[in-house]
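Student: I would like the atomic coordinates for the input below:
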Amino acid sequence: MADTKREIERKYESDDSGLPDLTGVGGVTDVIDMGLVELDATYYDTADQRLTAASLTLRRRTGGSDAGWHLKFPVAPGVRDEIRCPLSDTVPAEIAALVRSRVRGAELVPVVRLRSARDVRHLVDADGAVLAEASVDTVTADRLIGKGGSAQWTEIEVELADEADPALLDRVDKRLRKAGVRPSKSASKLARALEQTGGTRHGSGRRAKPVTAGDHVLAYVREQREKILEHDPGVRRDVPDAGHQMRVATRRLRSTLRTFGKVLDPAVTDAIAVELKWLAGELGLDRDQEVLAERLTTALGDLPPALVHGPVSKRFTTWASARHGSARGHLLAILDSARYLALLDTLDALLADPPLRKKAAGKPEKVLAKAVRKDLAKVSRLVTEAMELPPGEERDVALHEARKKGKRTRYAAEAAVPALGGTARSLAKSMKSLTKLLGEHQDSVMARRTLRELSAVAHAAGENGFTYGALHAREEARAAQVEARLPGLWKEARSQAAV
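Tutor: Next up, the predicted model:
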């Protein structure tokens, strides 16, 4: 069974002088010698090093107190989440799933072996509590693929203890620098091993600054593709908001392909857009359910007790839990499906050999602005038509369509910001305000639909349906308030949205 640990550490170059005295630094009252530990780690990756390129590390390590399989995800500079599984001969299924979007059909093979003699010190406070672990590691690295090669070095590593104040690392850093110790040039032992045994420094090069319209569109496509891959493990781990962020990236990517059809050939991208719509729909099942459940629960809590009749709260909870469980299992199956992995392969192929049209070579200020204005005109027409309809289901549907086109316009404007600057940024902000208001309206539509369904179930069970009706009436009032605010907000948005 896997567990997760947040690892906060800093690495430094070391010479024969070893670790400077850290007594008295940031509440450290004693430095305890914990002895020498022998560690032996084999790092795994694909032959073309896809995990390394994404700053992920996967290793099988023996020795020390945490022998087993470790998968590390970057969170911030010096901060990583480490997924741990017990020691076994092969990559555990739980870990293999977390790297599937990167690895896909490729094989994970040993790429580097690192043997470390770790001289460990515990930095403790006056009560004997461990604040951090400082070690001097003497490392021997052997490359296991390609032409091979070996390297040796010594480094200092300082890792914060669980629940300790991160400010301690800043104080330790100051003491180490004063003693002449300098931060490591490599982010990890694996990165250093690959570099010193004949490998390539991944991620060190920068892409050329976008010049043409095609450059800008492809840069945005690449960014959203990477975000899909980045959030995939979080969705599998049920990390809060990961599914929402992955869904947003999927929608942004689909909208970009739709909007900039004069840049990327729709004959190629239309089929990809269909698959992205499918993926966004699957990702939204659980998210939409979560948002709706929270809305209904909050609304019920706001009702005066005298208006609550029957086991409404229990019925809400049962409904939400049942839907979440089934949606969760379904989503995991989607992320392991051949269809999803094929979509990721297709996105890679699109970026490797983009189907550029003639307009792709044009000036971004002209090509991108024209595409964005076209999207904005569609939003304007849909909002106007929706508000001319009488309140009811037809208007609800029309406002929902306006919301979807507003999001598309927002994403198009975001993609154009590097080329168009403040005008595109203002439009994106205006569209965000519009779609947020229309989102509130659509949430009310879905809440009323669910209340009617739950009321019917409650009635069939012989329960009082009064509370469902009261909540329904309040949702109608909220939707009416949104519709009343819409004309003024839309007028303001249009005045700020000149592109």
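Student: contacts, neighbours, all on C-alpha from now
Tutor: Noted.
Student: what ranges do the strands span in this structure?
Tutor: 3-13, 30-45, 57-62, 68-76, 79-85, 109-124, 130-143, 150-160 (DSSP state E).
Student: Can you check what angle separates the second one from strand 57-62?
Tutor: Comparing the axes of strand 30-45 and strand 57-62 via axes from the mean of the first three to the mean of the last three C-alpha atoms, to 10 degrees yields an angle of 120 degrees.
Student: which secondary structure elements does strand 30-45 contact?
Tutor: strand 57-62, strand 109-124 (3 or more C-alpha pairs under 8 Å, 6 or more residues apart in numbering; DSSP states H and E).
Student: just checking, what packs against the last one?
Tutor: The contact analysis (3+ C-alpha pairs under 8 Å, 6+ apart) places strand 109-124 against strand 30-45, strand 130-143, helix 189-196.
Student: Make JSON lines out of the strands of the chain and add mean neighbour count and distance to residue 357.
Tutor: Shown next, in JSON lines, are the strands of the chain (neighbours: other C-alpha atoms under 10 Å; distance: least, C-alpha to C-alpha, whole Å):
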{"stretch": "strand 3-13", "mean neighbour count": "17", "distance to residue 357": "46"}
{"stretch": "strand 30-45", "mean neighbour count": "18", "distance to residue 357": "37"}
{"stretch": "strand 57-62", "mean neighbour count": "22", "distance to residue 357": "39"}
{"stretch": "strand 68-76", "mean neighbour count": "19", "distance to residue 357": "37"}
{"stretch": "strand 79-85", "mean neighbour count": "19", "distance to residue 357": "41"}
{"stretch": "strand 109-124", "mean neighbour count": "21", "distance to residue 357": "40"}
{"stretch": "strand 130-143", "mean neighbour count": "22", "distance to residue 357": "44"}
{"stretch": "strand 150-160", "mean neighbour count": "20", "distance to residue 357": "48"}
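Student: out of the ones you listed, nearest to residue 485?
Tutor: With C-alpha to C-alpha as the measure, strand 68-76 is the member of the strands of the chain nearest residue 485 (40.0 Å).
Student: so how far is residue 408 from residue 486?
Tutor: 19 Å (C-alpha to C-alpha, to the nearest Å).
Student: if we can go back for a sec, for residue 276, find the nearest of the helices and strands packed on strand 109-124.
Tutor: strand 30-45 (27.7 Å).
Student: which residues sit against the closest one?
Tutor: Contacts to strand 30-45, defined as C-alpha atoms under 8 Å, 6 or more residues apart in numbering, come from residues 22-24, 51-52, 57-64, 107-126, 190.
Student: and that strand with strand 68-76, angle?
Tutor: 100 degrees.
Student: a markdown table for the helices and strands packed on strand 109-124, including distance to residue 340?
Tutor: Compiled in a markdown table, these are given as follows (distance: least, C-alpha to C-alpha, whole Å):
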| stretch | distance to residue 340 |
| --- | --- |
| strand 30-45 | 21 |
| strand 130-143 | 33 |
| helix 189-196 | 30 |
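Student: Second chain to compare with the first, below:
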Amino acid sequence: MAETKREIERKYEATGDTELPDLTGVPGAGSVTHEGVTDLDALYYDTPDLRLAADSLTLRRRTGGADEGWHLKFPVAVGIRDEIRAPLSETLPASLAGLLRSRVRHADVVPVVRLRSSRDVRHLRAADGTLLAEISHDTVHATRLPGGETATWTEIEVELADGLDDTGDRILDAVEEQLAQAGIHPSDAPSKLARALHETGPGPAGHRPPHDDAPKDGTAGAAVLAYVRTQVDAVVTLDPAVRRDLPDAVHKMRVACRRLRSAFKTYRKVLDRTVTDPVADELTWLAGELGTARDEEVLSERLAARLDDLPDTLLLGPARARLTSRTARRAEDARRTVLAALDSDRHLALLDTLDALLAAPPLREAATHEAPRVLARAVRKDFDRLATRVEHALGLPPGHDRDLALHEARKAAKRARYAADAAKPTLGKPAKRFSRRVKAVQSLLGDHQDSVVARAALKETAGQAHAAGETAFTWGLLYGREEAAAAAGERELPEVWARAAAPKLRAALGH
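Tutor: A predicted model of the protein is given here:
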């Protein structure tokens, strides 16, 4: 079974003659213990075109040392990576293979570098013996595979001990200061693999080939494609995060799908819809599969918060137990749905299609025009669409039809906001202000729709409780509170909408 470890480390240049200074002067340190020398032998795997390295991912199979086995590392920030470990085996464990799928696709994963290291380890400990950091003096021999080009170097690696994230920077900074005084300076290489690739042959070029007729900087085509590329990268990057069940990963991936789909619709004067519409349909499918999990997460959090707001005297029957059971059951079903979608050939085909679209974008004539005019016009058009829907909804009496109309207005608000977000690099502050005002409308309408969904779930849960012989009083009470919350949102909407629809805000977009 795979386990995850947060790796926080810094690397430094060294030679075979480099001697470590006395690190007991580091604040909080009490001793430095010598742990001996270990020989490590690691095969690093990648696709032949080095797709993993291009995205700063590292996959290796290492023997020797206390943590021998398979290691997959994802970048988190500079000097910080999540290392996912699996037991030593001859073939790549399925638990790691799935996390590579969005990058690797149908390509083979093969050995690209062999690193043999002699690791001289010291432990920096506090006065009470608590481990603060591990300092390794490594002599590394790299061999490029296939081909046999070699490189040799020596480096010092300082890795923070587990559980010290809050004080980690202070400890690492203090160690670095001691090393600097001894003439030992940070390495330019972010990892051993990156250095080995650089010194033994061509490095990664990425797997998305550039197109020959790329639009010129400053044009609408360049601006829209930059935004599309950002969202495509997010979908690819978030795939393993969703598989790892990281916080908010499903939501972020779903939003990236929606932003792409909205961009194709908003900027249809720039990108040919005969090409992008089928892609948008597939994005709708993926967002829908992700939506099951996200919607259940939002609903469960909302219902739990509503229960928490009730005084104990109004919490009758096994309401919390019923909600916990409902949440666990539906969350499990939703996660199975998400993983099945990510493991499907349909998902891989969508990723390949998005890459192909970026490699040969279906640009229309407007793509050659100056970006400010084209993008501002598209944003204003989406805003006009939103205005029509909001005004229609406000003209309806409270009830089912207004709920539906407000939901349609919410979707239009998202599209208008996404359009403005895409235009921010081009239009600057006016687009940022516009996006912020529209987001306020979207948030209000979103809360209203969440209330509509919550009421349906409460009605269903009340029926189930009644059928089981439980009192449905609490569920009915929550239903009434959701009705009141929705009504309050509807009363607030005209004022929030008036701020977003201010003529000077729309005029600020210009062009």
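Student: Quick one: closest of the helices and strands packed on strand 109-124 of the first structure to residue 258 of the first structure.
Tutor: Among those, the nearest to residue 258 of the first structure by C-alpha to C-alpha is strand 30-45 (35.3 Å).
Student: Relative to the second structure, which residues correspond to stretch 349-356 of the first structure?
Tutor: Stretch 349-356 of the first structure corresponds to residues 356-363 in the second structure, going by TM-score structural alignment.
Student: Return the distance of that stretch from the chain's centre.
Tutor: Distance of stretch 356-363 of the second structure from the chain centroid (C-alpha atoms, centre = their mean, to the nearest Å) equals 24 Å.
Student: measure that stretch end to end?
Tutor: Counting by C-alpha to C-alpha, the terminal residues of stretch 356-363 of the second structure are separated by 13 Å.
Student: Would you mark the buried spots in it?
Tutor: Of all the residues in stretch 356-363 of the second structure, those buried under the rule 16 or more other C-alpha atoms under 10 Å are 357, 358, 359, 361, 362, 363.
Student: about what we covered before: compare the helices and strands packed on strand 30-45 of the first structure and report which one is nearest to residue 287 of the first structure.
Tutor: Across these, closest to residue 287 of the first structure is strand 57-62 (C-alpha to C-alpha), at 29.5 Å.
Student: Burial check on the residue opposite residue 469 of the second structure in the first structure once aligned, number of neighbours?
Tutor: Residue 469 of the second structure maps onto residue 462 of the first structure when the alignment is built from TM-score structural alignment. Here the number of neighbours of residue 462 of the first structure (other C-alpha atoms under 10 Å) works out to 10.
Student: if I pick residue 462 of the first structure, what's in contact with it?
Tutor: Applying C-alpha under 8 Å, 6+ apart, no residues contact residue 462 of the first structure.
Student: Regarding the second structure, what is its longest helix?
Tutor: Longest helix of the second structure, by residue count under DSSP state H: helix 429-467.
Student: by contact count, what packs against that helix?
Tutor: By 3+ C-alpha pairs under 8 Å, 6+ apart, helix 429-467 of the second structure packs against helix 273-309, helix 400-427, helix 473-500, helix 503-507.
Student: how about it: buried residues?
Tutor: Neighbour counts over helix 429-467 of the second structure (16+ other C-alpha under 10 Å) mark 430-442, 444-446, 448-452, 454-455, 457-459, 461-463, 465 as buried.
Student: if we can go back for a sec, out of the helices and strands packed on strand 109-124 of the first structure, which comes closest to residue 398 of the first structure?
Tutor: Smallest distance to residue 398 of the first structure across those (C-alpha to C-alpha): 49.4 Å, for strand 30-45.
Student: By how much does that closest one deviate from the second structure on average?
Tutor: Following superposition, strand 30-45 of the first structure is found to deviate from the second structure by 0.7 Å on average (mean C-alpha distance after the TM-score superposition for the first structure).
Student: Under the alignment, what does residue 492 of the first structure map to in the second structure?
Tutor: Under TM-score structural alignment, residue 492 of the first structure pairs with residue 499 in the second structure.
Student: How many residues are close by its match?
Tutor: Neighbours around residue 499 of the second structure, by other C-alpha under 10 Å: 14.
Student: So it sits against residue 438, correct?
Tutor: No: taking contacts as C-alpha atoms under 8 Å, residue 499 of the second structure lies outside contact range of residue 438: 9.0 Å.
Student: Out of the helices and strands packed on strand 109-124 of the first structure, which gets nearest to residue 18 of the first structure?
Tutor: strand 130-143 (6.7 Å).
Student: can you list contacts of the closest one?
Tutor: So strand 130-143 of the first structure is contacted by 14, 18-19, 28, 111-125, 148-162, 164-165, 193-194, 197 (C-alpha under 8 Å, 6+ apart).
Student: Identify whichever of the strands of the first structure lies nearest to residue 290 of the first structure.
Tutor: strand 3-13 (24.1 Å).
Student: re the thing from before, can you redo the helices and strands packed on strand 30-45 of the first structure as CSV, where the extra columns are distance to residue 300 of the first structure?
Tutor: Below are these laid out as CSV (distance: least, C-alpha to C-alpha, whole Å):
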stretch, distance to residue 300 of the first structure
strand 57-62, 46
strand 109-124, 50
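Student: Counterpart of residue 173 of the first structure over in the second structure?
Tutor: By TM-score structural alignment, residue 173 of the first structure lines up with residue 176.
Student: what's the neighbour count on that match?
Tutor: 21.
Student: Contacts only, for it.
Tutor: With C-alpha under 8 Å, 6+ apart as the criterion, no residue contacts residue 176 of the second structure.
Student: Please apply the same query to residue 172 of the first structure.
Tutor: With the criterion set at C-alpha under 8 Å, 6+ apart, residue 172 of the first structure makes contact with 22, 25, 26.
Student: Could you measure from the closest residue to residue 444 of the second structure other than its chain neighbours over to residue 307 of the second structure?
Tutor: Closest residue to residue 444 of the second structure apart from its sequence neighbours, by C-alpha to C-alpha, 6 or more residues apart in numbering: residue 489 at 6.5 Å. Taking C-alpha to C-alpha as the measure, residue 489 of the second structure falls 20 Å from residue 307 of the second structure.
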